[in-house]
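In: Need the 3D shape of this:
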Amino acid sequence: MTSMQAIPPIERLKGRENYSTWRFAMTVFLEHEDLWKCIEGTEVDERKLTRAKAKLILCIDPINYSHIQNAGTVKEVWDKLQASFEDSGLTRKVSLLRTMATTRLEKCNSVEDYVNKIITTAHKLSGLGYPVSDEWVGTLLLAGLPEEYRPMIMGIENSGMTITADAIKTKILQDVKDARTGKNSDHQTAFFAKRNKKAINSRL
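Out: Just a heads-up that it's a prediction; the model follows:
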């Protein structure tokens, strides 16, 4: 039981591709365990320092041990991992922005996968000191939907609904997921079709 409790339920650090999410999860976990001062370098309790280092290393994929084998303290382990995998340069930011702008629902495995990809990418950008506004995240979630969901977007616009990541995420997970699984009611479909026709006629 003791050995199992030593390993938090966090995905092991594989490399640059999951470093930002791993770092966030480890930060929360170490704070919860009252071990964050070990990372800051201000802890003097040797037992806590040993525990923190053990927990940290157990959450790293063995393929990455080469980066930390010469680290003497838990703070050195943390700093070496950050130096190896944190990419805060312009190229990384451009890559993440491109991912957000080009992610499309039809290219994702599921509605949940689509939503998580955009929101996770936004969090990664924030972690690099390049925050994306909540409204932009919500707008990008709508921008990646197929053309068939234009009536839904028009309905959101006409309703005066505030565009936020959470609001649009909820809307997509409810309406879009239902539509893709054939659960949309005939009433809702007719409503969107009628609204779309009205909008088109008003522009003619």
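In: From here on, just use CA atoms for contacts and neighbour counts.
Out: Noted.
In: and Glu17, that one's in a strand?
Out: No. Secondary structure of Glu17 (DSSP: H, G, I helix; E, B strand; the rest coil): coil, not part of a strand.
In: and the gap between the residue positioned nearest the centre of the chain and Leu141?
Out: Nearest to the geometric centre of the chain sits Thr120, at 1.7 Å (C-alpha atoms, centre = their mean). Distance, Thr120 to Leu141, by C-alpha to C-alpha, to the nearest Å: 12 Å.
In: now Glu33
Out: 36 Å.
In: Let's compare: structure for the following, please.
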Amino acid sequence: MSVILPYAVSSNFEKLTGRANYDTWKVAIRYHLEDRESYAVCITATENAEKDRKARSALVSSVPSAVIKEIQSCENAKEMWDRLSKLYEDKNPNRFVSLVL
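Out: Predicted coordinates:
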């Protein structure tokens, strides 16, 4: 049985799969949330329950079941956003890129 979320992303939206597509997913979901005037609740804690609900719905619908398990205990969209960022954003200062000429 599938659950339909009212502010879910469309079925052709590329779901987050991990670090490999996190950067492109983050841009796409940001624009989706901005279009629904819900992105601000992901970066700043707010008491706007409707916008928070819209953002949580979009975030949950844009990740696979395994990732939902990682964010299901979050109480608001900002916690979800921060948790996903912590899990998948590559902030390793020791990583470097080598150019082959």
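In: Could you check which of Glu33 and Leu141 of the first structure is surrounded by more residues?
Out: Just comparing Glu33 of the first structure and Leu141: by other C-alpha atoms under 10 Å the higher neighbour count belongs to Leu141, 26 against 12.
In: Give the helix, strand or coil label for the more buried one.
Out: helix.
In: which ones are touching Arg12 of the first structure?
Out: With contact taken as C-alpha atoms under 8 Å, 6 or more residues apart in numbering, Arg12 of the first structure is in contact with Trp22, Leu58, Cys59, Ile60, Asp61.
In: can we see that at 10 Å?
Out: Counting by C-alpha atoms under 10 Å, 6 or more residues apart in numbering, Arg12 of the first structure makes contact with Asn18, Tyr19, Trp22, Met26, Leu56, Ile57, Leu58, Cys59, Ile60, Asp61, Pro62.
In: Against Lys54 of the second structure, how distant is the aligned residue in the second structure for it?
Out: Matched across to the second structure, Arg12 of the first structure falls on Lys15, judged by TM-score structural alignment. According to C-alpha to C-alpha, Lys15 of the second structure and Lys54 of the second structure sit 17 Å apart.
In: ditto for Asn12 of the second structure
Out: 19 Å.
In: In the second structure, mark out all the helices, start to finish.
Out: All helices of the second structure, identified by DSSP state H, fall at 22-35, 40-43, 49-61, 65-71, 77-88.
In: which one of those helices has the most crowded surroundings?
Out: helix 49-61 (a mean of 21; mean count of other C-alpha atoms under 10 Å).
In: Stretch 74-83 of the first structure against the second structure, how far on average?
Out: When the second structure is overlaid, stretch 74-83 of the first structure sits 0.6 Å from its aligned residues on average, using mean C-alpha distance after the TM-score superposition for the first structure.
In: What span of the second structure is that stretch aligned with?
Out: Counting by TM-score structural alignment, stretch 74-83 of the first structure sits on residues 77-86 of the second structure.
In: One more: stretch 115-124 of the first structure?
Out: Stretch 115-124 of the first structure maps onto no residues of the second structure, going by TM-score structural alignment.
In: Give me the buried positions along that stretch.
Out: Val115, Lys117, Ile118, Ile119, Thr121, Ala122, His123, Lys124 (16 or more other C-alpha atoms under 10 Å).
In: quick one: the fourth one and Ile168 touch, right?
Out: No. Between Ile119 of the first structure and Ile168 no contact is recorded; they are 11.1 Å apart, counting by C-alpha atoms under 10 Å.
In: Common neighbours of those two, please.
Out: Joint contacts of Ile119 of the first structure and Ile168 (C-alpha under 10 Å, 6+ apart) are Val137, Gly138, Leu140, Leu141.
In: of those residues, buried ones?
Out: Listed as buried from those are Val137, Gly138, Leu140, Leu141; burial here means 16+ other C-alpha under 10 Å.
In: Which residue, other than its chain neighbours, is closest to the second one?
Out: Counting by C-alpha to C-alpha, 6 or more residues apart in numbering, the nearest residue to Gly138 of the first structure once its immediate chain neighbours are dropped is Ala165, at 4.2 Å.
In: Please look at that neighbour and His123 and confirm they touch.
Out: No. Ala165 of the first structure sits out of contact with His123 when judged by C-alpha under 10 Å, with a separation of 11.5 Å.
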